[in-house]
Every structure is written in C-alpha cells, then in structure tokens.
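> coords below, sequence missing:
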C-alpha cells in the first residue's frame, strides 16, 4: 500500500494531516533540520506525537536533513541518542557523517536519504543503501520514466515529492542564500533568494523580473502512474504552510489514491477541484510534462503565494496601536489597498510583500474599518506604501480539526538527555565510542554509560587527534604538492601552459569528453598538452537516471584509455569508480563538513578531499587537522556556482548579467542539458597562500570552471598569489564568518558590532576590470561552449 506523507510544521498542521487521511507525517525539532525557520516541535510535543500516532498505526519521520559542522558532532550524538530512545519510524538525513555515526552506533534507527543528498539515479540509491539507507527521497528533477527506471534497478524504497514549493536549483546543490549572508539551504536557513525581484542588464536597457522564482509542483494527475511505477511514498511539501493548506492538499491526494482504480479520470478531476483552494502559486508538473524552462519559470509572477489583493496606497495617520501578538504585542496601523479585485474580511490570512523585496510576512487580519473611501485593513505598522498584499486563506476556509495531543504534556521529557557524552575516538578507521561503550546504545539505555564522564573540554575536541590520525594516509605520488588548476575546456589547458601547474583538473562535459576519450574527428585531433598522469577528471554533481548509463559507459572508456584520477561529487560516482584502482578525490559537493563524513568517504574508497565551497577556514582546519592536510586540495579561487537548473534558459534570459537591490551582480548561462547562475565576483583567498602553507596545507586549487581562462588574468592571479596581494573586486564567501549563527549575531549586536551577514553588499566595481588586471567573468555561454551575449562590462 502506498504511503501518503504529509508535512507537520506545528501541532495544528499535524492534526489537519491526520484528520484528512495522511498515513504518516514528517516534522522537525529544534535542531538539525532543513526548515529551521518553521515553528517545529518542542521535545515534549514530539514525544507525545510519537505515542499518539503509533497508537493510531500512523508513522512519524524526523528531519535531520542538514549538514553538520565539526563542532556540532557531540550535540548530534546526543540528539541521535534521544531519537533512538523515543523511537520515530525513521529519520531523514543529508550529512554523510551523520550516516556514518548512525550506521555505527544506532543501527535501530531507520535512515531515509533526504532529497538534499541529490539522489537521482539507481546507482546513487544503491550506494547509500549499502550504508543502512532504507528509503531514498528522490531529487525533484526527475521524469516519470526516470523514476520508473530507478525503481527497476534498486531495492531501496522510493519516496517522491508530489506537491508543493519547488527549489529552482537541482536538489542539494544551491549555495545562493549562503553566498548572500551565510544562511545556507544546507543548514535549513534558506532565505529563498531565487524568488526575489532582480534587474536584468541588456544592451537595450534594464528590465525587472522574478527570473528564477519557480512554479509550485502538482503531480496529482500522475498519482496512478507513480503507484504503478513502484513509488512507496508520496510526499507533500509544506512544513511552513498553514494547517488549512496541509488539510486541503492531503484530502485531495487521499481521494485520488483511494479512488483512481474505480475511475481514474473522475478521481483526478475531483482532486484538482479540491486543490483549486490551496491559494498557492502557478502549478507545474515539471519534467513529467516538459523539459522547457517555461514550464517552471515565469519572470512576471511574484515569488509569493496567494491571490493578489493590491498594493498599499494609503495609511491612516496617527492611528498606531498595540495588539496581542504571539507572546507579546505588535504595533499595527490601518491601510487602504488599490489595484485589487477582492476585498478581504476580518479573520482572513494575508501575506505582505515588501516593496523593495526585502521580506515577506504572513498576517491574520484582526480588524477592518469600513468607510466611504473603502476598507481600511489592520496590518503591522512596519508595512508601508507600495507593499503588495496577497490573500492566503479566507476565514470561511478555516477548519477545526480534533486535537491529537493530550492537554497535559507533563509526563514527557522537555529536552534530550544532557548527561555527559562518552569519549568519541576513532579506532581502525571508524568513529567508535570509548572503551566504556563499545556496543550501540539500546533504546532503553541512558545516553551515558556508567563511568563515562565527559572531560572539561568537549568530546569532539578531546577526540580530535585520534580521529584525524587514524584517517590520515600517506599521499600518493599521483597527488603531489603544489598548485592545481581546474578548467572546463581543452582550449583552456593550452592557455595555462604559460605557467604550468603540477596537475590539471578538467570537467567532463559535452565538449571535453571526445578529446579525453580520443573520439575526436580527424580534423579535430590535437594532442592534449598534459599527459594522462597529470590530469584529474571532475564529474558533474548531478547524475539523473537518464544519464547514468551514458556516464557509466564514458567512465569505462576513460579508464580503459588510462585515466585513473577522478573528482567525484555524487554517490553514484562512487558506485561507478570504486574498486578499480582509481585515485578518487571527494569534490566540494560531497560536503565534508566534519571528520565523520571524511571517515565515511574513506570507507568508500576516497583518497583526498576538496572542502565544500561554503565552508569556513575555521571549520576546514578543524575537520582537516595537520595529519590530514596532505590529503586536502584547498580552493583559493573560483567563480561560485550559486545554483544549477536542469533545463536550458530561453532566449529572453540572454542578458549580460543581472543584479539584486543591493547591486550585487550575477550571471546566468546554459549548456545543452543545464543552466547555471554564478557570482559575478570571484571567491578568492589567493593572498592567504603563504599563510596557509604555514598551516601545513600543501595542495591548492585555482578553479576556472564555467569561464574562459584569459592568459593575462591567469598571470595576474598567480602574481597576486605569489605576492600575497588580495585580488581586487573579489569576495571571501563564508571563509571568515562561516554559516550564519543567530546566537553569534545577537552577541555582536549587544556589543554594538554589526555582524557580517547583515552588511549590505557593495555594488560590483568595474575599476579593476577597466585596468585590465582582474579576471572578468561576465560572459553567457550556451550550447557546445558557444558564447551568447559575450559583451563584458
């Protein structure tokens, strides 16, 4: 029987989901989940929910689907111990280190691979299945035929998103929000930067649009096909949505699941009529219907949800007052709207969209004053003229669902065990507990075995040295010290010969494969300027099922040609290349944010590591202690890929570049199979080269992926590296500040300092480019590497 899985962002949404027929719910707690901005459940609410749902034969899954930094591993262990004791039906995970920890200590916990793990093929699913993953939440970028093919080639249960908000980026590969302020999607802090208003800059002039705000997913008409394709669970997105929204969507999909065999057409039509009341964005079936970008993107549609009510045109002067709000009060005033075609009523829920696109807020209207000039709506006092207002839900839609949780939660614990954690050490290459607790803790066991007191410093810190030493390997001769350069074309290999690096990395793509594999035509044949021993081949992080057999064949050809060094960025790559005497480097998309992830990768045949693009220097140096640093290829320069899309952008996106309200500039380009958005300014810490050598790093990377290497710019970067001079017009990304930390922000504010994440971005400077020294990256590429709109500013 197929499972209908609903979101529960709070107890009210939980009640709506169960009342309308969900078989299971997924929810987050106060830590380690990808919706840290939603209400989430208190510990006692969660424990009561497990009891109540299990008595009703319903299932509950907990989201632990973020990456975890090294200094959080102790807290993560406590958290997993707590979950193991409470007993949910599964946990949804992203971090490879978490998988390693759970596999070793908590085999009772059922692990589900989050869509953030970017599992889009059977080989990727099978790789994870070997490590205790019982269910895979497939990437949302797959077609029906691909899902059917994945099921036919894996024994892993498949879960598929069928309804709700889409990420414009390929699953788990978005760095946009993190780049703009450290609020990473991989940390549950996404600010939905893709849904903002941007300005496109073209030779003909500027124009504004919501260029990357995707439509919402709706696959209700394909439910019968997905059931027949072997999908085990249908997942509804929406942990930040209202209870009424959850109830409406669950009821629609419940009806189709229960009635399609009797009359498929009638069941689907009924489901669609129910969904007409979800007040969401324009709908798409994504790749189930079309591979065109227009199926997903509409630049003229604002990124918010709801029915447009108008813009604020008038504000009642001198009538600001305080009303009860959450645990305190909120200042409100009265406003009038214009341009709308519907007047809301008292009790309706609306969303206020700031004029400058700086934020959005949901609000329930508590008062309306009627006058001859029209209705005055009571809205928060920080709403102002020009702000847009959207109707999210009418009072008439509000349903009261039976309460599920008991009135008193006194018998439930209020937080995970805070007793001391056993020493975490590494023995024989595996993270294991100290001698006092060799076995995995049972559900009834305390988080702390007898006699295992935690030292004054944290267990993670205390165990740092043995962990790193046991992972350290002597670097292979094939991975020498020095400078590595990564490029996207064969032509760029010839350019960098001017100052030859010790090794080159070339991205495998439509242009480079024929040259690497020797399958060029006679007219195209030109010897590669580097021997195969000096070439690493970097593999694309997104491996859809459609491309899996093609990539498998290409890699077989390349290894037969004598290539043995590969940068792997997806679990599927591990399945394709391990056990073949290859030297495998974990690329930045395998997210080595902690040494437990390093351990998992080493157990899967990985020999070296490129740290994640959004990691900080502090975390990199904590994960990769001096003993491990000979295995690290440290990026010093790159144009950050902020997000990637599985479609080619239409001609209307042929702008030179686009920018946000703060003047931060970006560029977009397409290949035959995907599109990319990159930062206009390069990430650079080339001036830290000598200091990092003193920190015992010895292998460094200059990454020119997705841009053309210009000889003058290349030499300028090398000159800056050798002289220790900062590159002009470059950024540090999260190198210094790391991820956004609300607690740290509050501490800085109390000290009268402004946190880096709150600082306004400065408009891109053209000074350095005019001098001809700094690298220019404002080019749009299209199919086969041909340039489109390649004028540079």
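Cool, the structure landed. From a predicted model like this one, the values you see are computed outputs, not experimental measurements. Residues are numbered from 1 along each chain as shown.

> CA only for contacts and neighbour counts going forward, please
Noted.

> burial count for residue 656?
Neighbour count of residue 656, defined by other C-alpha atoms under 10 Å: 22.

> hmm, I typed the wrong one, I wanted residue 269.
With neighbours defined by other C-alpha under 10 Å, the count for residue 269 comes to 15.

> which secondary structure element contains the residue nearest to residue 123 when sequence neighbours are not counted?
Spatial nearest neighbour of residue 123, chain neighbours left out: residue 572 (4.9 Å); criterion: C-alpha to C-alpha, 6 or more residues apart in numbering. According to DSSP states H and E, residue 572 maps onto helix 571-577.

> contacts for that helix, please.
With contact meaning C-alpha atoms under 8 Å, 6 or more residues apart in numbering, helix 571-577 is reached by 119, 121-128, 539, 543, 552, 555, 568, 604-605.

> which residues of the stretch 551-700 of the chain fall in helices?
571-577, 595-603, 617-623, 689-694 (DSSP state H, counting those that start in this stretch).

> and these: which comes nearest residue 159?
In terms of C-alpha to C-alpha, the element of these nearest to residue 159 is helix 571-577, at 17.7 Å.

> who are the contact partners of the spatially most central residue of the chain?
Nearest residue to the geometric centre of the chain (C-alpha atoms, centre = their mean): residue 172, 3.7 Å. Residue 172 sits next to 115, 116, 117, 118, 185, 186 when contact means C-alpha under 8 Å, 6+ apart.

> check contacts around the fourth one.
Read that as residue 118. Residue 118 neighbours (C-alpha under 8 Å, 6+ apart): 138, 139, 170, 171, 172, 173, 542, 570.

> and if we set it to 6 Å?
Residues in contact with residue 118, defined by C-alpha atoms under 6 Å, 6 or more residues apart in numbering, are 139, 171, 172.

> report the separation between the two terminal residues of stretch 211-221.
27 Å (C-alpha to C-alpha, to the nearest Å).

> who's in contact with it?
If you take C-alpha under 6 Å, 6+ apart as the criterion, stretch 211-221 is touched by 162-166, 168, 194-195, 268, 281-285, 296-297, 299, 303.

> thinking residue 150 is in contact with residue 123, fair?
No: with contact defined as C-alpha atoms under 6 Å, residue 150 does not count as touching residue 123 (8.5 Å).

> my assumption is that residue 131 lies in a strand; please confirm.
No: under DSSP: H, G, I helix; E, B strand; the rest coil, residue 131 sits outside any strand and is assigned coil.

> put this beside the first:
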C-alpha cells in the first residue's frame, strides 16, 4: 500500500472541527478568537480548545492552531500570555507568519512545533533553508506552484527534515498569499491580519472584454491530482475553508478520504466527485497545479455555482432550470445537514474530570492523590503542614490555587479534604510548587510558564542618528541622472533575470554606485538565475524582499537588508533577522501607523529603513490580469509571457476608484493603488529612529502627477529631511495627488 498522506481539514468553529474528525480528517487547523488569519470565522475560545484536543486525539486526529498574522509590538504581552496557556496543552503545531513569533517560539517555547503559513509565500529552495534555520517543522507551499515545482521543494524540505503541505481544495487567492494589500488599503482590513474583505470577488466597472468580476478565480480542486501529489512526496493535503460550515467540511473531507483510499489500494482514481459540487463552490480549476495558467480559470459569478452545475448536468440551463436545480439542492443539502448534525452532536468535547484527595496532619507532609481517566499518582509536599499561617487549607483556597488545571484538558471535579487535619496551613509558595508539579505530570512533562523578556534597548544615542536619502530606480537613464546626487541608488531587479543578466551585470559594472534590490517572488529557475547573478555580481550590500535571497546573502557574507514586503512590524522580528541571518537592517512595514512604529525597539548595530514615497503595490499575481480587462491574444500563459510581456491597463471599482495593472518585461502582474504614497511627517513624528528614508522613482503610473523632474525631486527630499519647511510644501505641490492613510490608521 502507498505511503499515507495527511488530510488536513479546516475548523472554523466547534461543529466544523467535529465534522472534520467525524469524516476522517487526519488533522485539523483552527483559530482562537485572537491572532489568526480568519477573523471572519467563528473560531473557538481557549476554553473550547482542550475538550476539542481530547476528542481529536481520541480519534487519532492532530490539531494545529493558527497564529498566522503579523503581530504589532503592543500585542506581544497578550501573545505571550496565550503562549503560556498553549504550552500547557497537547496541541500538535502552531501555524505562523510573523518573523518575531519565530524568535519567541524558538527561544522560549521550543516544545511547540512550528508550521510556516502560506502567508510566508514559500516558493523556492532558499526559503526552505531559511525556514529550516528558524526551526520550522513543516511549510505550506505557495498555492501558485505547479506539480514540478512542488516536487522539487518537497525534496528540498525532506532533505532538511521538514514536511510540506499543499492546498488542494477551496478558494484561490489571485494574489500571492502574504503579498496582498488591497483589502488593507481599501477598507482598512488587512489580509496579513486575517481581515481580508475579498475585493478580488467584488464587482467592477465593466471592462472592455465585457467582464464585471475581472479578478474572480474559480476554486482550487486537486481531487483528480492525488496520484501526482503523492508521487511528489507531499506530506499533507490541505483543504481551505475556515469560514465554511460543518456540512461543507464533512462532505469535502469525506470525498478526499475516499479518493485517498483508492490511491492506497491501487484502485483507479475518480476524475471528479459530484458531492464537491453540492457544497459551496465557484466551479473548479487545477490550472496552477497543472502549470496551465489560462483564462478559463476565471469565473464571472463569485457566488455559489452548485445549482448552475446541476442545471448543466440536466441540460436545463434556463433561468427556470437553475431555479429548479437550486430547489432540489436545497432539499438534498437539508437532509445531508441533518444527518451530519446528528453524527457530530454525538461527539463530546467535554474535558476530563480530575479529582484531588488531600491527607496529612500538622507536622507531617501534605499528600495529594490525583485521579484522572489516564493518571493516578501522588504528590508529597516538601514543607510540612503547620498549625498557623495566613489561611487554613480549604476547598475555596485550593480551587483558587489550582485553577490553572482548568486551562488543561482536565477540570477539577472534586476536592476531598476529609483526611486532612482541620486548621492546617501550608505556605502559598509550596501550594504553587505542588500545582506546578501536578501540571508538569498531566501535561506530559511540558513547561507550565515561560517568562519572555522585552528586547534590550539599543545603546545608540538618539541625537546621533541623521537619516540619509536613498532612491529606488529601474532604468539606466535614471542612473545617469541621479548618480551624482549624493544619495544611495538601489536598482530593482526583475522576477525573471536570465534574459537580462548580462545586460544587468554590465550596468552594475559600469555604475559601481548601484545596489541591487531583489524582488519578492523567485520561483524555480528564476531563483537559481537570481543566485547565479548574485554570485557573479558579488555586491557589498543588497536589499531583498525574498527570504531565499536573504539566506544565500548570509551564506555569502553579503550585508543584506530586509525589504518592506517581508512585513516587519515588531522588535522580535528584527532580532530574528539579526541573530539568525546576520541581517544588517530592515524596512518597517508601511502597513503600520506612527504609534505602532514608535513601539519598535531597534537592536544594537542594526539599521532601520522606511519608504516615504512610492507607488503602492496592492497585489502581485502569477495569473494574467489582462485576459479579463483589456484582453490578450493568448488564451494561455507561456514562458514568453513573463519574459516579454510589457503592458498596462486600468481597472475601476463601482466607487470610481481606479487601479493600475502593470506588467513589465521579466516581471509578474501587479496591481497598484490609484495614487502614490507620500509621507512627509514621519521624520518629524519619529525622529532619530531611521537610518535612511527611501523614495521610489521607478516609472510606475498612477493618478499621482510629478510636476518636477526626478533630480529636482531628489533635491527637495534631501532638503526636507534636513528640516527645510519650504521643501516639504514644495514636495506636496510637486507630487499630487498622494495618499498616506495607513500611516494614520495602521493595523
């Protein structure tokens, strides 16, 4: 029989988790009511968790907790309080995105298994090595990868004793996960905080192709691709859907388990399962997995496709036919839900009882007999019972002192004091020690509490910091224009570098002042080509938005700076980069506000950067965004699309907000905000903090107009940073309109 693969199910609430367990999931991932990337799900409370853990483990089902958001500094104390509770549970793993949380878990909570979230956009071997160095035990690979790329990364992960997960069913994001800021900019609901409002599903003004939902992809389904994923060595198949209800979870898990059993038994696999069309879906595609990225991956209707599919099967696609199909489905779903609800209601999520029997006389040790369904042991105090003290032992005091037991998979059912001498006293400190020993045993020898210190304050005197100005460009004519402007010049490299490598090497050789900036997404050969370019160039310094390049730069001994799309928002993330990868500095995310930035502590010998003028990227996509907007002569993307396509278009929503779609040679499709960001207050609001402020002068269009040439703008920005108030006013006149909303609202 073939090696078994984990089937990982979503659990948005108690009923959905029970449905996953009942239908045969091998593992379930769920969020608590804080710090998880599905705030729209009902989620579970910590009090729910321990009973669910008990139920899941009785059915050989693992439970992973999602803490997969970026975490601002002010939330760290609450996070640590939660971790001190989670470390006392039997959870099987924590799914995370935030680099600061990696630091905290590695340094203080090593017993908790770390899973790297899909929000980390893992798509190359260097990123696998980066995560391995951060002690991740498994990684959820980017959803945009094809089967060959998945195979290579799974092999790389296994070489480093890491497991791989692949999303196999549910909603597709049109953007690379972790790199979408559209919801954040429009409505203040950050996808990196679990609040995505799904603007990709919205209706837009009708495009020239007659499309009203131009960003709406069909759902992902790899149901027919189980054999290929198994041969790729993938360890876990992940079903999306933590905002879905229990019947959805049950039926999808059941369908995939049946398909897996066919694979295990060397039986022919089904090409599809009709039940998957009877729960919510937007029709299905496996285009990314097959490496066949095409126009038919889109669908015009973002709502449930179930009744339309049934009407097509009956060859009755009229309005009346769809209505009849919807009525039939409603009736069938009702019966299915009733049967599933009866099954899951029979599953108990109660915690297990724990009984305490105390005995002892004054002058002797206190003995506590502990009884649970799994344990029966005795604890003996190291301090003898006394005839005087602050408070005599009674049930109320013991319930207070031992209340932490109720934060485990057990609850105190009874406390028996009949064999203890009346008016006997024991110091509170000794009761606490007994409680900790008890927890240590019932928690399978896990730590009961961890003290996490704040990052040490840097010793640099604030008045010594005088920020410089740095400029990002992507055209040689701008190098000639700005190279004598007494600024640091950074050149933004494309996602696909091979066809421009010689030209770029010549450019960097000709202009020694240029510093390379590596992009966020480098998949497959593009990553290998980027590494080859790095090794040939041998720069003294670089900026990268890709952790694979960060890993390689550290191995080569190159000073490197973490770019803004690594989403750095807390001090512990800076420590992660510095201590694990010898990082020289990092950009602070433009998603957070002035107060959230002020809270961050800069480590010693570490530089901080911030972008004060730039086009605002809303998303980056592997899919072609021109099919649905201005059209394209190709129905399918091919190798030449990434290399040669150079187009732009606009897209307007129903509120008349216009976005720019931009695709340059060698790059993926990007959507940009309608205006550039201009922040002329941060250097006054938060003085003596940043080493350098960046301005982005790449030729990316928006409604923002520049009434001065780039050289003059650089001069104005330099004067502004030197405190020239007139320069600030001139900048606002020269750059108009602009926006700076996130700096005011934050996360």
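Looks like it arrived, so ask away. Bear in mind the structure is a predicted one, so any value in this text is a computation, not a measurement.

> quick one on the thing from earlier: neighbour-wise, which of residue 150 and residue 123 of the first structure wins?
Higher neighbour count among residue 150 of the first structure and residue 123: residue 150, with 28 against 25, using other C-alpha under 10 Å.

> which one in the second structure is aligned with the more buried one?
Matched to the second structure by TM-score structural alignment, residue 150 of the first structure sits across from residue 153.

> check which helix or strand covers that match.
For residue 153 of the second structure, the host element (DSSP H and E) is helix 147-159.

> and the next helix or strand past that helix?
Once the chain leaves helix 147-159 of the second structure, the next helix or strand it forms, by DSSP H and E, is strand 163-170.

> residue range for the helix holding residue 572 of the first structure in the second structure?
Using TM-score structural alignment, the residues of the second structure aligned to helix 571-577 of the first structure are 547-553.

> average gap between that stretch and the first structure?
Taking mean C-alpha distance after the TM-score superposition for the first structure, the mean distance separating stretch 547-553 of the second structure from the aligned residues in the first structure is 1.6 Å.

> I'd like the helices of the stretch 551-700 of the first structure as a markdown table, with distance to residue 291 of the first structure and mean neighbour count appended.
Formatted as a markdown table, the helices of the stretch 551-700 of the first structure follow (distance: least, C-alpha to C-alpha, whole Å; neighbours: other C-alpha atoms under 10 Å):
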| stretch | distance to residue 291 of the first structure | mean neighbour count |
| --- | --- | --- |
| helix 571-577 | 23 | 22 |
| helix 595-603 | 34 | 24 |
| helix 617-623 | 38 | 19 |
| helix 689-694 | 43 | 14 |
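
> relative to residue 444 of the first structure, which of those is closest?
Among these, helix 595-603 sits nearest to residue 444 of the first structure (C-alpha to C-alpha), with 25.4 Å.

> what packs against that closest one?
Under the contact definition 3 or more C-alpha pairs under 6 Å, 6 or more residues apart in numbering; DSSP states H and E, helix 595-603 of the first structure sits against helix 96-105.

> distance check, the equivalent of residue 605 of the first structure over in the second structure against residue 556 of the second structure.
Using TM-score structural alignment, the equivalent of residue 605 of the first structure in the second structure is residue 582. As judged by C-alpha to C-alpha, residue 582 of the second structure and residue 556 of the second structure stand 11 Å apart.

> who has more neighbours out of those two?
Neighbours were counted for residue 582 of the second structure and for residue 556 using other C-alpha under 10 Å; residue 582 has more, 21 against 12.

> OK, contacts around residue 621 of the second structure?
Under the criterion of C-alpha under 6 Å, 6+ apart, the contact list for residue 621 of the second structure reads 174, 175, 176, 669.

> helix, strand or coil for the second one?
Put simply, residue 175 of the second structure is coil when judged by three-state DSSP.

> that one - nearest residue in space that isn't next to it in sequence?
residue 621 is the one closest to residue 175 of the second structure (C-alpha to C-alpha, 6+ apart), at 4.5 Å.

> can you check the last one too?
If you skip the residues right next to it in sequence, residue 669 of the second structure has residue 663 as its closest partner in space, 4.8 Å away by C-alpha to C-alpha, 6+ apart.

> what does that neighbour correspond to in the first structure?
Using TM-score structural alignment, the partner of residue 663 of the second structure in the first structure is residue 670.

> measure residue 117 of the second structure to residue 143 of the second structure for me?
Distance from residue 117 of the second structure to residue 143 of the second structure, counting by C-alpha to C-alpha: 11 Å.

> now do residue 457 of the second structure
Applying C-alpha to C-alpha, the value for residue 457 of the second structure to residue 143 of the second structure is 39 Å.

> those two: which is more packed in?
Between residue 457 of the second structure and residue 143, counted using other C-alpha under 10 Å, the more crowded position is residue 143 (24 against 11).

> ok, residues contacting stretch 640-660 of the second structure?
Contacts to stretch 640-660 of the second structure, defined as C-alpha under 6 Å, 6+ apart, come from residues 204-205, 661-667, 671-674.

> restricted to strands, list the residues you listed.
Among these, the residues falling in strands (DSSP state E) are 661, 662, 663, 671, 672, 673, 674.

> quick one: map the last one onto the first structure.
Applying TM-score structural alignment, one finds that residue 674 of the second structure aligns to residue 680 in the first structure.

> contacting residues for its match?
Counting by C-alpha under 6 Å, 6+ apart, residue 680 of the first structure touches 665, 666.

> again, but for residue 519 of the second structure
Counted by C-alpha under 6 Å, 6+ apart, residue 519 of the second structure has contacts residue 545.

> and if we set it to 7 Å?
Counting by C-alpha atoms under 7 Å, 6 or more residues apart in numbering, residue 519 of the second structure touches 493, 494, 495, 544, 545, 546.

> filter those down to just the ones in strands.
Per DSSP E, those map to strands at residue 544.

> hmm, which of the contacts of residue 519 of the second structure are the buried ones?
By neighbour count, with 16 or more other C-alpha atoms under 10 Å, the contacts of residue 519 of the second structure hold 493, 494, 495, 544, 545, 546 as buried.

> could the residues you listed go into a markdown table alongside distance to residue 380 of the second structure?
Listed next are those as a markdown table, based on distance: C-alpha to C-alpha, whole Å:
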| residue | distance to residue 380 of the second structure |
| --- | --- |
| 493 | 67 |
| 494 | 67 |
| 495 | 65 |
| 544 | 57 |
| 545 | 56 |
| 546 | 55 |
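
> which one of those residues sits closest to residue 336 of the second structure?
Nearest to residue 336 of the second structure out of these is residue 546 (C-alpha to C-alpha; 45.8 Å).
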